[in-house]
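Trainee: Below: sequence and its predicted model.
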Amino acid sequence: MSAYVTPIVSAILVFAAIAILVTVPWAVYQYRKYGYYSFWKSFMLATFIFYSLSAFFLVILPLPESRINCVERLPLAHYMQTTPFQFIADIQREATINWSSLATYKQLAKTPAFYQLIFNVLLLFPLGVYIRYMWKQKRNVWRAFVIGFFISLFFEVTQLTGLYGFYTCPYRLFDVDDLLANTTGAVLGFALAPLFLMFIPSKSSLQIRDAAMSEKREATRGAELLALFFDIIASQVIAGMLATFGNQQWFEQQLLFFVTLFVMIVVIPLVNHGRTLGALVVKIRYETIQRTLGISLLKRYIAIALPYILGIISSMTDAAVPNETGWTLIFLISLNLLSVFVTVIIIIHLVWRLLRRTKPFYFDHYSGTVALRQERMKKK
């Protein structure tokens, strides 16, 4: 069982690292190209990456303990099984089966050669499902055959060459039956894919949604929140860099952050046609439904900064009164609870607005700002 568990666990760990590295860039790409974040595109991409890692690790793991994994080099033919359908003889050798008697087939459940055959069929079965998703028509089954064959050949060559020369000798057998089983699995996956894809929007329906979203003038809530995330992170990084030169105290560092954030989300968009640095990343811009953009941006800044200010006041009060008792203790506890309560409410509000999509964030509603897609404005 560990022969299967270890590769899957390895795939999970590598996939988690990849997800951490590419989630934000992938979101930026989608917002810039399509104007919205597609859950189903992300789901299909994520599952494909995880499947690919799992399949590859199942083929190459476990690795030999040493790069010098053989006493002497033997001809490559020694590591190759080139007789098609050899698995039938292997099964017959490991179990007494009369192929004309169904009663003897129950012995297959105890036959390692049969397990290996089923595993090799299932290995590329999901690949056939993904190919069917990309090329929906039945006539494209030849794509599943060709791609499945060459992916299987890649696996077999990887094994035959000892990870392309990293190990002195192959540590697994090149088996032509594996090529046949893997390719069969890809074709079966293609044929049976509709059973697995019935609950997933088709590629064509996602393309229709892309076209519909591209016609919308207003930016999505996700795009605006991601832009704000970049603005806040950029402000923190810049403020931190400036603080290292002046050796400021904690309060001065916080004040520097608020000044930097003010420049980032008020001053810069005023001189850059409503675009902050974060807005440039996701290709949006800010306008106002009130009289003056500057006043709206200032009100938006206040609404965004207030939760930070409340948390700072709470931290400063705790530090200023180290030995609190009586009413002072009650006041500090209440202040901390208020800070936590406001933070939780804001998080719930942001998540709810992301799900509802139609209503603005509290800071936009208060300030009268509207986030618009930049490419739409260029067409005007």
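Mentor: Received, thanks.
Trainee: For the rest of this, base every contact and every neighbour count on C-alpha atoms.
Mentor: Fine.
Trainee: From the opening residue of stretch 156-170 to its closing one, how far?
Mentor: Stretch 156-170 has its terminal residues 10 Å apart, counting by C-alpha to C-alpha, to the nearest Å.
Trainee: Put this next to the first one:
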Amino acid sequence: MSTYLFSIETAAITFPIIAFLLAIPYMIYQYHKYGSIPWLRTLIIYSFFLYLLVIYYLAILPLPDPEEVAKLTTPRYQLLPFYFIIDIVKNADTSLHGTALVINIIRNPEFYTTFLNILMFIPFGVYMRYYFKLSLKRTILYSFLLSLFIELTQLSGLYFIYPRPYRLFDVDDLMINTLGGLSGYLIAPLFTFFLPSRETIDKTSMKKSENVKFFRRLAALIIDYIVIQLLLTIISFFINLTTIDTYGLFYFLYFFLSTTFTKGSTIGKRIVNIKVVGISEHTGIWQYALRYFLLYVVTFQAFTIGVDTLSYLLTNTIEILPRIALYGFVILCFLINIIFFVELLISVFRKNYRFLYEKLSNTKNISTFHDETTNTI
């Protein structure tokens, strides 16, 4: 039992790191497919990942010393079906009868190991039926494949990291684990009775997809940032890009040209189903130009320009009027950044929030999710 608890504790400790690595791809996928990320869907998906991680750790932990594994002479595999029944009977006290015999069998390590293997795969069957909407046949198949993956992991000595297997490949485990997945499928309605159906979750997601929230815009920006970095890496082989001003100009050109030629979309925005439009009926090129000039040339460069100007004032002697004017310019640069970061905080909690640069350029982000789903039907 301590081995089970150790594996569960290890999974709980390492899962936040894995969840962090999955967060961005998960956000992008959810926004592209459903247009939003309801908290219940997130809870279900991440609990499923945690569950898989626990199963995997139960199969491989605790990790033994390779030198000790090399000395093992225990069998590598057990290929006789239903051998676990022989083990249970062999270790049972057959002199007992009735309730005493049943209790004796339940206390048998072979019995509760078998029971725990069934119990371990019951949640898998529940997930397959409730959230992934799989049929009974596919649930049985996927339960078998997951069990086979675990058994092959053990048979290969953790993918040949160890000189030989330190856990037994057991054909009975394939059957028992698959039985657990089947059991989970059959009893899933008992566990999910009070939960909304997958269809309800999807409808809720699509209903919320009209709102363009901060994290949806952030997901689009991350994708565009990756694209820009790839483009900059390629361009840097031909052109020397060393100044901040050059990067700011490149960002401006990327977003301005992308939205101009695609009527409001970038690669990132397209993936998460949003686009930039004007408040008026038609969006002019000047609105795209002003929007991204204010954001990438003014707002994102203001802090650096303000610091450079302040450094110049502190290291040089100039007349009083120009000095006052430059100090005012420094304050303006820092004020621009303060306003932007305050707006960032507000946008986290307010849906469809328009930043100052959007108000000045008379533009906003809108959802295109329903347009996309309509086009694919």
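Mentor: Yes, it's here. Nothing here was measured: the structure is a model prediction, and the numbers come from that model.
Trainee: where's Asn365 of the second structure, which helix or strand?
Mentor: Using DSSP states H and E, Asn365 of the second structure maps to strand 363-367.
Trainee: Run the chain-centre distance for that strand.
Mentor: What separates the centre of strand 363-367 of the second structure from the centre of its chain is 25 Å, taken as C-alpha atoms, centre = their mean, to the nearest Å.
Trainee: wait, Val129 of the first structure sits on Phe190?
Mentor: Yes: Val129 of the first structure is in contact with Phe190 according to C-alpha atoms under 8 Å; the separation is 5.0 Å.
Trainee: returning to what we had before: can you list the residues that contact the strand holding Asn365 of the second structure?
Mentor: 35, 209-212, 273-279, 283, 287-288, 291, 352, 354, 358 (C-alpha atoms under 8 Å, 6 or more residues apart in numbering).
Trainee: which of these are buried?
Mentor: Listed as buried from these are 35, 209-212, 273-278, 283, 287-288, 291, 352, 354, 358; burial here means 16 or more other C-alpha atoms under 10 Å.
Trainee: ok, back up a step: looking at Val129 and Phe190 of the first structure, which has the bigger crowd around it?
Mentor: Phe190 (29 against 26; other C-alpha atoms under 10 Å).
Trainee: Look up the closest residue to the equivalent of the more buried one over in the second structure, ignoring the ones flanking it.
Mentor: Using TM-score structural alignment, the partner of Phe190 of the first structure in the second structure is Tyr185. Setting aside the residues directly before and after it, Tyr185 of the second structure is nearest to Gly125 in space (C-alpha to C-alpha, 6 or more residues apart in numbering), at 4.3 Å.
Trainee: Which residue of the first structure sits opposite that neighbour in the alignment?
Mentor: With TM-score structural alignment as the criterion, the equivalent of Gly125 of the second structure in the first structure is Gly128.
Trainee: Report the buried residues of the helix or strand that comes right after the strand holding Asn365 of the second structure.
Mentor: Counting by DSSP H and E, the element after strand 363-367 of the second structure in chain order, helix or strand, is helix 369-376. Neighbour-count burial for helix 369-376 of the second structure flags 369-370 (criterion: 16+ other C-alpha under 10 Å).
Trainee: again, but for stretch 22-41 of the second structure
Mentor: 24, 26-38, 41.
Trainee: Narrow these to those in strands?
Mentor: Using DSSP state E, no member of those falls in strands.
Trainee: from the residues you listed, which single one is nearest Leu168 of the second structure?
Mentor: Tyr26 (35.2 Å; C-alpha to C-alpha).
Trainee: quick one: the closest one from Ala220 of the second structure, how far?
Mentor: 13 Å.
Trainee: Equivalent analysis for Tyr83 of the second structure, please.
Mentor: Separation of Tyr83 of the second structure from Ala220 of the second structure (C-alpha to C-alpha) stands at 55 Å.
Trainee: got it, and Pro64 of the second structure?
Mentor: Distance of Pro64 of the second structure to Ala220 of the second structure, computed by C-alpha to C-alpha: 44 Å.
Trainee: One more: Ala12 of the second structure?
Mentor: For Ala12 of the second structure relative to Ala220 of the second structure (C-alpha to C-alpha), the value is 30 Å.
Trainee: the more surrounded of the two?
Mentor: Ala220 (22 against 15).
Trainee: hang on, the more buried one in a strand?
Mentor: No: if the criterion is DSSP: H, G, I helix; E, B strand; the rest coil, then Ala220 of the second structure is helix and not within a strand.
Trainee: Quick check: the helix or strand encompassing Ala191 of the first structure compared with the second structure, mean distance?
Mentor: Assigned by DSSP H and E, Ala191 of the first structure belongs to helix 176-197. Compared with the second structure after the fit, helix 176-197 of the first structure shows a mean deviation of 4.2 Å (mean C-alpha distance after the TM-score superposition for the first structure).
Trainee: Give me the contact list for the next helix or strand along the chain from that helix.
Mentor: Later in the chain than helix 176-197 of the first structure, the nearest helix or strand by DSSP H and E is helix 203-214. Applying C-alpha under 8 Å, 6+ apart, the contact partners of helix 203-214 of the first structure are 34-36, 133-134.
Trainee: I'd like the list of those that fall within helices, please.
Mentor: Among the contacts of helix 203-214 of the first structure, the members falling in helices (DSSP state H) are 133-134.
Trainee: The contacts of helix 203-214 of the first structure: which two are farthest apart?
Mentor: Maximum pairwise distance among those (C-alpha to C-alpha): 23.2 Å, between Gly35 and Tyr133.
Trainee: coming back round to it: tell me which other helices or strands the helix holding Ala191 of the first structure touches.
Mentor: Counting contacts by 3 or more C-alpha pairs under 8 Å, 6 or more residues apart in numbering; DSSP states H and E, helix 176-197 of the first structure is packed against helix 112-123, helix 125-134, helix 141-160.
Trainee: Tell me which residues are up against the shortest one.
Mentor: It stands for helix 125-134 of the first structure. Contacts of helix 125-134 of the first structure (C-alpha under 8 Å, 6+ apart): 48, 51, 140-141, 143-144, 148, 182, 185-193, 196-197, 202-203.
Trainee: Off-centre distance for that helix?
Mentor: 19 Å.
Trainee: Quick check: Lys379 of the first structure vs Ala27 of the first structure, distance?
Mentor: 24 Å.
Trainee: rewinding a little: so who does the match of Phe190 of the first structure touch?
Mentor: Tyr185 of the second structure neighbours (C-alpha under 8 Å, 6+ apart): 122, 125-126, 128-129, 136, 139.
Trainee: Can you lay out those residues as TSV showing distance to Thr260 of the second structure?
Mentor: As requested, the contacts of Tyr185 of the second structure are exported to TSV (distance: C-alpha to C-alpha, whole Å):
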residue	distance to Thr260 of the second structure
Ile122	53
Gly125	49
Val126	48
Met128	44
Arg129	45
Leu136	50
Thr139	48
